[in-house]
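1. need a structure here:
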Amino acid sequence: MKEEYYLLLDTSTEVCSVALGTRDEIVDYEETRGSNKHAEQLADIAAGMLSKIDYKHDLKGVGVSNGPGSYTGLRIGASYAKGLCWSLGVPLVSVMTTELLAMTIFDMEDELDYPNALLMPMIDARRMEVYTAIYRGSYDDHYFGVVEPLTDIAAVVLTDEQSQARLQEIVGDKLLYYFGNGAEKAKEIFDTLLPGSQLIYDLHPRADAMLGSVVKSISLGQTEDVAYWEPYYLKEYEAKKSVNKVLSRTLGKH
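-> Prediction:
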């Protein structure tokens, strides 16, 4: 039986990452930095990986970060993924960037007590604003890291007092890990606001972390319409109207 492969792409931040995996494992991974070079980097890396397999017959799907994140980066990733899926007739799966970033933490399993912690990935928006959501992590039957969203994704202003109060109610005395390219600017606030929280430095979304999610979504037929799908940019006007509502959605669960 011939091996089935999946190409995985993330261009949502300053890091461009590409992975090639089978149903069970990652067989190739590469990342580069420099958001102004994503267009050329993505195409070159992906082409190099695909050249190692009979991709016209053995590529069974493409996964790509869905956003929020860098507008330009998301457009580049989406355009490449859609073009490849359209030309080869393979399914497309999108993974929310905050979810992908949260799943990246499973590579640090020996260092963190994540099964007993809440996970708060943060994508830098501007000034003291971040794109974020709160998750709980676990493993699936195939030992892939999976995350359960406890809030919707929102653009949160870290200095907003009402948002801070909601966070305190949601997190309580639980251990909270927060990370991503927007996380360091939260440290001074969280050290006082959430004493049980811990900042994880130098963690960014990695394309290889989406393998389990992509394989599962394709097996369930939960794929995107290649012709019409667009990334989730989380425009400012969409975020501000519901920031406190989405953070408070978990209050009835804890």
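
2. going forward, measure contacts and count neighbours with C-alpha atoms only.
-> Will do.

3. quick one, helices of the stretch 1-150 of the chain?
-> With DSSP state H, counting those that start in this stretch as the criterion, the stretch 1-150 of the chain has helices at 38-50, 55-58, 71-88, 97-104.

4. ok, and which of these has the densest surroundings?
-> Of all the helices of the stretch 1-150 of the chain, helix 97-104 has the most neighbours on average by mean count of other CA atoms under 10 Å, namely a mean of 28.

5. Which strands or helices does it pack on?
-> strand 59-67, strand 117-126, strand 135-139, strand 145-149 (3 or more CA pairs under 8 Å, 6 or more residues apart in numbering; DSSP states H and E).

6. Deepest-packed of the ones you listed, please.
-> Greatest burial across the helices and strands packed on helix 97-104, using mean count of other CA under 10 Å, falls to strand 59-67, with a mean of 27.

7. Packing partners of it?
-> strand 5-10, helix 71-88, strand 92-96, helix 97-104, helix 211-219.

8. So which of the helices and strands packed on helix 97-104 is nearest A165?
-> Nearest to A165 among those is strand 117-126; the distance by CA to CA comes to 15.8 Å.

9. Report the inter-axis angle for that closest one versus helix 97-104.
-> On the basis of axes from the mean of the first three to the mean of the last three CA atoms, to 10 degrees, strand 117-126 is oriented at 140 degrees to helix 97-104.

10. between the helices and strands packed on helix 97-104, which one is nearest to S87?
-> It's strand 59-67; of the helices and strands packed on helix 97-104, that one is closest to S87 (CA to CA) at 11.9 Å.

11. Here is a second sequence; please produce its structure as well for comparison:
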Amino acid sequence: MYEAVAAAVAQAYLAHCGYTEERTRCLMARKPIAAQPPPPPSVQQGSEPESPEAASSTAESLEQQKAWLWMQFAAHVTPSVQRVVEFAKRVPGFCELSQDDQLILIKVGFFEMWLTHVSRLASDSALTFADGAYITRQQMELMYDPEFVASLFHFCRSLSMLALGDTETALFSATVLLCADRPGLTDSKTIERHHDHLVETLKLQVSRLGAEPGLANALLLGKLPELRGLGVKHLEQLDWFRLHWAQLRLPPLFAEIFDIPKCEEDLQ
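-> The predicted structure is shown next:
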């Protein structure tokens, strides 16, 4: 039974994740995200830094940079949304749930699963998307709160250092997906039962590898709560969108997964 679950989850991961061992080995042409267009003359250098006008221009320029970075980030992350959806459909037990519960699990768990996957290519200074583009830590500190970014990079690097294979990453991702304490779920008992089964499968998989005995506990007792904490903080970080969504042109799928209002132009 455990073998069948491990095989099904691993196959789902290999079919639908952009960060498998094979794909990341082939990801050689890394490139920075697209450069921001130059600012209008009113915010270019040359204004008096002490003047209120200059301070206002600087603040406006920072907001424009932040909006640009978010749009680039969204464009590179959006393909992973559909991959996570397809992965979820093939996790044993997921499709038995109501559509409402499935939607909640994907929406709330997406960022945590994406962060698990992107950790394989994380460094101390950048995160690399599945298409080879990367975003720097400095750019992310402009998008997010610097303290949140520090926690995010710490998680990614520490998870990367565990050197998980595809099957272990797949099972860990599935335990993140089937989390019974997400707000709004109606069938938590069923979800918890599937979650517990995935946990036992992950433990068995790790033990069969002959890995360090503490690896499973490091994942389940350390990394899993840390990741969920990052997911909660990420939702708080999205408050910026609630105020500035009209300035952005986001892929509809990205806006939907994070419950961000969409401009009419985005819907066409």
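
12. Got a TM-score for the pair?
-> The TM-score (TM-score structural alignment, normalised by the length of the first structure) is 0.27; 119 aligned residues with a CA RMSD of 6.1 Å.

13. returning to what we had before: now the helices and strands packed on strand 59-67 of the first structure in JSON lines, please, with extra columns for distance to V18 of the first structure.
-> Output for these, formatted as JSON lines (distance: least, CA to CA, whole Å):
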{"stretch": "strand 5-10", "distance to V18 of the first structure": "5"}
{"stretch": "helix 71-88", "distance to V18 of the first structure": "10"}
{"stretch": "strand 92-96", "distance to V18 of the first structure": "14"}
{"stretch": "helix 97-104", "distance to V18 of the first structure": "13"}
{"stretch": "helix 211-219", "distance to V18 of the first structure": "11"}
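
14. how about the residue nearest to F190 of the first structure when sequence neighbours are not counted, what does it touch?
-> Closest residue to F190 of the first structure apart from its sequence neighbours, by CA to CA, 6 or more residues apart in numbering: S197 at 6.8 Å. Neighbour list for S197 of the first structure: L175, L176, Y177, Y178, F190, D191 [criterion: CA atoms under 8 Å, 6 or more residues apart in numbering].

15. contacting residues for the closest residue to the first one other than its chain neighbours?
-> Once flanking residues are discounted, L175 of the first structure sits nearest to A117: 4.8 Å by CA to CA, 6+ apart. The contact partners of A117 of the first structure, taken as CA under 8 Å, 6+ apart, are R136, G137, K174, L175, L176, Y177.

16. Run through the strands of the second structure in chain order.
-> With strands called from DSSP state E, the second structure shows them at 31-32, 126-128, 133-136.

17. tell me the most buried of those strands?
-> strand 126-128 (a mean of 21).

18. Tell me the helices and strands packed up against it.
-> strand 133-136.

19. Which two of the contacts of A117 of the first structure have the greatest separation?
-> Farthest apart among the contacts of A117 of the first structure by CA to CA are G137 and K174. That separation is 13.6 Å.

20. so what sits against both of those two?
-> Taking CA under 8 Å, 6+ apart as the criterion, G137 of the first structure and K174 both touch A117, L118.

21. ok so, going back, in terms of distance to V146 of the first structure, which of the contacts of A117 of the first structure ranks first?
-> Closest approach between those and V146 of the first structure, by CA to CA: G137, at 5.9 Å.

22. contacting residues around the closest one?
-> By CA under 8 Å, 6+ apart, the contact set of G137 of the first structure is A102, M103, Y114, P115, A117, L118, L119, G145, V146, V147, E148.

23. mind checking how far the fifth one is from F179 of the first structure?
-> Yep, that's A117 of the first structure we're talking about. Per CA to CA, to the nearest Å, A117 of the first structure is found 13 Å from F179 of the first structure.

24. isn't D266 of the second structure right up against P252?
-> Yes - contact criterion CA atoms under 8 Å: D266 of the second structure and P252 qualify, at 6.3 Å.

25. Going by secondary structure, Q164 of the first structure is in what exactly?
-> helix 161-171 (DSSP states H and E).

26. just the helices in the stretch 101-250 of the second structure please.
-> Taking DSSP H, counting those that start in this stretch as the criterion, the stretch 101-250 of the second structure carries its helices at 137-143, 146-161, 166-177, 188-208, 215-217, 224-237, 239-244.

27. how about those helices in a markdown table, adding mean neighbour count?
-> As requested, the helices of the stretch 101-250 of the second structure are exported to a markdown table (neighbours: other CA atoms under 10 Å):
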| stretch | mean neighbour count |
| --- | --- |
| helix 137-143 | 18 |
| helix 146-161 | 17 |
| helix 166-177 | 25 |
| helix 188-208 | 18 |
| helix 215-217 | 17 |
| helix 224-237 | 16 |
| helix 239-244 | 12 |
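
28. Minimum distance to Q11 of the second structure: which of those has it?
-> That would be helix 166-177 among the helices of the stretch 101-250 of the second structure, by CA to CA, at 8.4 Å.
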